[in-house]
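Student: Need a 3D model of the sequence below.
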Amino acid sequence: MPDTPVSALDARQQKLADNARVALERGNLDYVLEMTGQILKTAPGCVAVRRLQRAAQLKQAPGRGGMFSRAFGRVTVAPFLFGASGKDPAQAFAAAEKALAGDPGNVGALKQLAAAAEALGWPETVVFALEAVREITPGDAANLIALGEAWLAWGRPQEALRLADEVLRTRPVDAAAQKLMRTASIAQTMTKGKWESGEGFRTKLKDEAAAVSLEQAAKHVTSADMTERLLEEAQARVAAEPGNVNHVRAVVGGLRQLGRLDEAVAWIERAQALPGGQGDAGLAKEATELRTKALEVRVQRAAAAAETGAPEGGADGELAAAQAELQAFRLSAAQALVERYPNDLAARQELGEMLLAAGRVDAAIAQFQQAAKNPATRVAALTGLGKGFAAKKLHDLAVAQLTLAKAELGEMSEQKKAVLYELGTALEAMGKREEAMAEFKAIYSEDIGFRDVLDKINAYYAN
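Tutor: Have a look, this model is predicted:
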């Protein structure tokens, strides 16, 4: 059976859940535990209520001492765990709940909760439990894979892809992560197709009540007021545990959602400086994305100012400076990524394109030559090599690379048009006008509006 949303609880339980939320904000932890315990007895799959319960347990945990944790830590390796004892899932789930009530940081109990929830058909609860494990042991690759599979089972392939990527950044040959990446990629493509065709929409919205529920969930997620409140809670957790990287991550997420990007950058730098954040590939990737987004916003604002302000007012200069800073940062980030992951040929392709745009042709050619070894980036790399050789006026070498790229492409596509155009341009530069026109005509017959192909064809026939 599926997890239980709060809206599916009866009116009395919904009221208890709301009271528990208010009590948590006020620090009345015993009341929170009492109310959430009552609800979860009859609705154990209600994750929203379980999150309230865990938040209260974590706040209260320091006062309970570590005796139970040590005791249960010894027991969790014994064969009574779910899957090794023959216990039914409900009993295993209840045992894990009892253990977590005494020690919410017990990883063994959280994993048992996840295993039992999976058997009971509660995918969101599985994600909840494994996310809790991740907060305690963020570097556990096996748990990250299990969490990715749980997200996939819940129908969220994008989250599964993110976790697979996180593992592969530090363990590029991890077979389980590679399998998760492939499976999640296929699932994401299929899901997208269903929603675009309307099939997924009709399946998910079988009745008006389901539509209202989704709309309310979306409002909950996008509410600025709610985000502000969650941000304040995250900042309070950081104040209580300044060394906890996950709490800082939560602050970064809130700031990002609110569009306060410069603040988010400052906080993520703080996370990277913590012991748990140093060398974290996922954190480094997020930091790069945030800095890039912040610079992009700066460019957009400078562009708007340049459009409305007089050039002599300095707006054009500010725009040029912002664009240069953004380009320099992107190039620096791409170089750092290649230095860290020299076998990531897709990253080399991206770096090559940036170097070529910056006029550093020889350096770009070196990156394209490596990227051409990757089937996924081979055509783009050959095209980049062609453009690089053409920039150096080595047109015969450019034609050779672009001809190889052309041979690897089938029916006409945007990528093939670009390859044919570059090939035609290189042939034209060599004085081979008829051969060049053959390439331009192939584009013209499919897309008369591609770049300046129309002008080239008209000029050819006019002469």
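Student: From now on I want contacts and neighbour counts done on CA atoms only, so please keep to that.
Tutor: Noted.
Student: Identify each of the helices in the stretch 201-350 of the chain and give its residue range.
Tutor: 208-222, 224-240, 245-257, 261-273, 281-308, 315-340, 345-357 (DSSP state H, counting those that start in this stretch).
Student: As CSV, those helices with distance to residue 58 and mean neighbour count would be great.
Tutor: Shown next, in CSV, are the helices of the stretch 201-350 of the chain (distance: least, Cα to Cα, whole Å; neighbours: other Cα atoms under 10 Å):
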stretch, distance to residue 58, mean neighbour count
helix 208-222, 24, 12
helix 224-240, 11, 16
helix 245-257, 13, 22
helix 261-273, 21, 19
helix 281-308, 24, 17
helix 315-340, 37, 17
helix 345-357, 41, 23
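Student: I have a second one here; can you model it like the first so I can compare?
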Amino acid sequence: KRLDEAMQCYEQAIAINPRDQDALRARKNLSAEGQLGGGYATAKSSRELLKDEEGQAELEKSHRIHKSTDEISADLAAAEAQLTATPDDIDALRRVGEMRAIKGDIGGALDCLEKALKAAPDDLKLLTSVTDLQVKEIRVELDKANKLGDDAKAERLEEKISRLRTGVAKKKAEVHPTDLGLRHALGVLYLEGGDLDGGIAELQKSVKDPRHRLEALLHLGRAFRAKGMHDLARGQLEKALEVAGTQHARTLELLYELGELSEADDKVADARGFYSRILEVDIGYKDVSRKLETLKG
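Tutor: Purely as a prediction, here's the structure:
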């Protein structure tokens, strides 16, 4: 009976939060124990007795999980009552919004957090929370579009997500203009959104930060290549290769980029050189073997 009660509690916890790994793992363990048909009444070994004690511990844990859920609901009700009394209170709006999000009410959470953000537009934490929830909401529609094969709608939704993320990154960079990590993140988002010049401008700042120098050089090389500026692209990629050395995870990727760039410029000998260096380390890397065979001809 106790195992049944524990299982019911876990099912309730999982229904509230399907991603609750503790509850999922405990349910699995409890299910396996139930299949043994043991317990104190039928235990025949110390191992079975131990399993029954573990089952009791799981039962107690399940009650704590369920109580926690009840507490969240009670806290939410209290917060909503406070919000009713003070509808323009930013802290109350934030608290209700965050708790609604925990319970999976994305629309209700956004109602509160967006209102709070209007009152405090420079609050970066609020801005991030609102954007994350907006993206989550859009991804639901994106999944539906993908399942229906509506590529046009899926593309529009992807672009919308990109604009939202770029907006947040831009705001953060404006508030903290000397933070090169934020500049780097903004530059990458600009490039992903198709704004090559905007991305290059930000990455040329973040390249001064040793933590981001390699990635910034790689992205700059790709951006200049996309603009048709192959000499500039080659310079950035060669600098990136110097930073990476021979053992970095990015080394083969950089050699491949330089090989493709050389091919595009009809520099066959250079291309073969870069591809051969890859082959020395990983014969199965992408289509390098085929490229070398083609270049030999």
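Student: quick revisit: how about a markdown table for the helices of the stretch 201-350 of the first structure, with distance to residue 363 of the first structure added?
Tutor: Below are the helices of the stretch 201-350 of the first structure laid out as a markdown table (distance: least, Cα to Cα, whole Å):
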| stretch | distance to residue 363 of the first structure |
| --- | --- |
| helix 208-222 | 44 |
| helix 224-240 | 44 |
| helix 245-257 | 35 |
| helix 261-273 | 30 |
| helix 281-308 | 22 |
| helix 315-340 | 11 |
| helix 345-357 | 7 |
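Student: and of those, who's closest to residue 56 of the first structure?
Tutor: Between residue 56 of the first structure and the helices of the stretch 201-350 of the first structure, the tightest spacing by Cα to Cα is seen for helix 224-240, at 12.3 Å.
Student: which helices and strands does that closest one pack with?
Tutor: helix 245-257 (3 or more Cα pairs under 8 Å, 6 or more residues apart in numbering; DSSP states H and E).
Student: what span of the second structure lines up against the helix it packs on?
Tutor: Per the alignment by TM-score structural alignment, helix 245-257 of the first structure matches residues 90-102 in the second structure.
Student: mind checking how far that stretch is from the chain centre?
Tutor: Put simply, stretch 90-102 of the second structure sits 22 Å off its chain's centre (Cα atoms, centre = their mean, to the nearest Å).
Student: compared with the first structure, how much does it deviate?
Tutor: Once fitted to the first structure, stretch 90-102 of the second structure is off its aligned match by 2.3 Å on average (mean Cα distance after the TM-score superposition for the first structure).
Student: So what touches that stretch?
Tutor: By Cα atoms under 8 Å, 6 or more residues apart in numbering, the residues outside stretch 90-102 of the second structure that reach it are 72, 76, 79-80, 82-83, 86-87, 106, 108-113, 115-116, 119-120, 126.
Student: hang on, the earlier thing: among the helices of the stretch 201-350 of the first structure, which comes closest to residue 371 of the first structure?
Tutor: Closest to residue 371 of the first structure of the helices of the stretch 201-350 of the first structure is helix 345-357 (Cα to Cα; 4.8 Å).
Student: so where is the closest one in the second structure?
Tutor: So helix 345-357 of the first structure sits over residues 180-192 in the second structure, by TM-score structural alignment.
Student: what's near enough to touch residue 374 of the first structure?
Tutor: So residue 374 of the first structure contacts 345-346 (Cα under 8 Å, 6+ apart).
Student: make it 7 Å
Tutor: With contacts defined as Cα atoms under 7 Å, 6 or more residues apart in numbering, the neighbours of residue 374 of the first structure are residue 345.
Student: Skipping adjacent residues, who's closest to residue 24 of the first structure in space?
Tutor: Spatial nearest neighbour of residue 24 of the first structure, chain neighbours left out: residue 32 (6.2 Å); criterion: Cα to Cα, 6 or more residues apart in numbering.
Student: wait, isn't the one you found in contact with residue 22?
Tutor: No - at 8.7 Å, residue 32 of the first structure does not count as touching residue 22 under the criterion of Cα atoms under 7 Å.
Student: Compare neighbour counts for these two and give me the winner.
Tutor: Comparing residue 32 of the first structure with residue 22 by other Cα atoms under 10 Å, the one with more neighbours is residue 32, at 27 against 13.
Student: what residue of the second structure takes the place of residue 439 of the first structure?
Tutor: Looks like residue 439 of the first structure aligns to residue 274 there (TM-score structural alignment).
Student: Can you provide the mean distance from the host helix or strand of its match to its aligned counterpart in the first structure?
Tutor: In the assignment (DSSP states H and E), residue 274 of the second structure maps to helix 268-281. Compared with the first structure after the fit, helix 268-281 of the second structure shows a mean deviation of 3.0 Å (mean Cα distance after the TM-score superposition for the first structure).
Student: For the stretch 51-200 of the first structure, which segments count as strands?
Tutor: Assigned by DSSP state E, counting those that start in this stretch, the stretch 51-200 of the first structure shows no strands.
Student: which stretches of it form helices?
Tutor: 67-75, 89-102, 107-120, 123-136, 141-153, 157-170, 175-197, 199-204.
Student: The second structure: matching residues for the last one?
Tutor: Spelled out, it's helix 199-204 of the first structure. Per TM-score structural alignment, helix 199-204 of the first structure has no counterpart in the second structure.
Student: do the same with stretch 149-157 of the first structure
Tutor: Counting by TM-score structural alignment, stretch 149-157 of the first structure falls onto no part of the second structure.
Student: end to end, how far does that stretch reach?
Tutor: One end of stretch 149-157 of the first structure sits 9 Å from the other (Cα to Cα, to the nearest Å).
Student: Repeat that for stretch 166-178 of the first structure.
Tutor: 11 Å.
Student: And for stretch 251-266 of the first structure?
Tutor: Across stretch 251-266 of the first structure, first to last residue, Cα to Cα, it's 11 Å.
Student: ok now that stretch, how far from the chain's centre?
Tutor: Relative to its chain's centre, stretch 251-266 of the first structure lies at 16 Å (Cα atoms, centre = their mean).
Student: Give me the aligned partner of residue 223 of the second structure over in the first structure.
Tutor: By TM-score structural alignment, residue 223 of the second structure lines up with residue 388.
Student: what about its match, how many residues close to it?
Tutor: 28.
Student: and it, what is it in contact with?
Tutor: Contact partners of residue 388 of the first structure, counting by Cα under 7 Å, 6+ apart, are 356, 361, 365.
Student: This completes my enquiry, with thanks.
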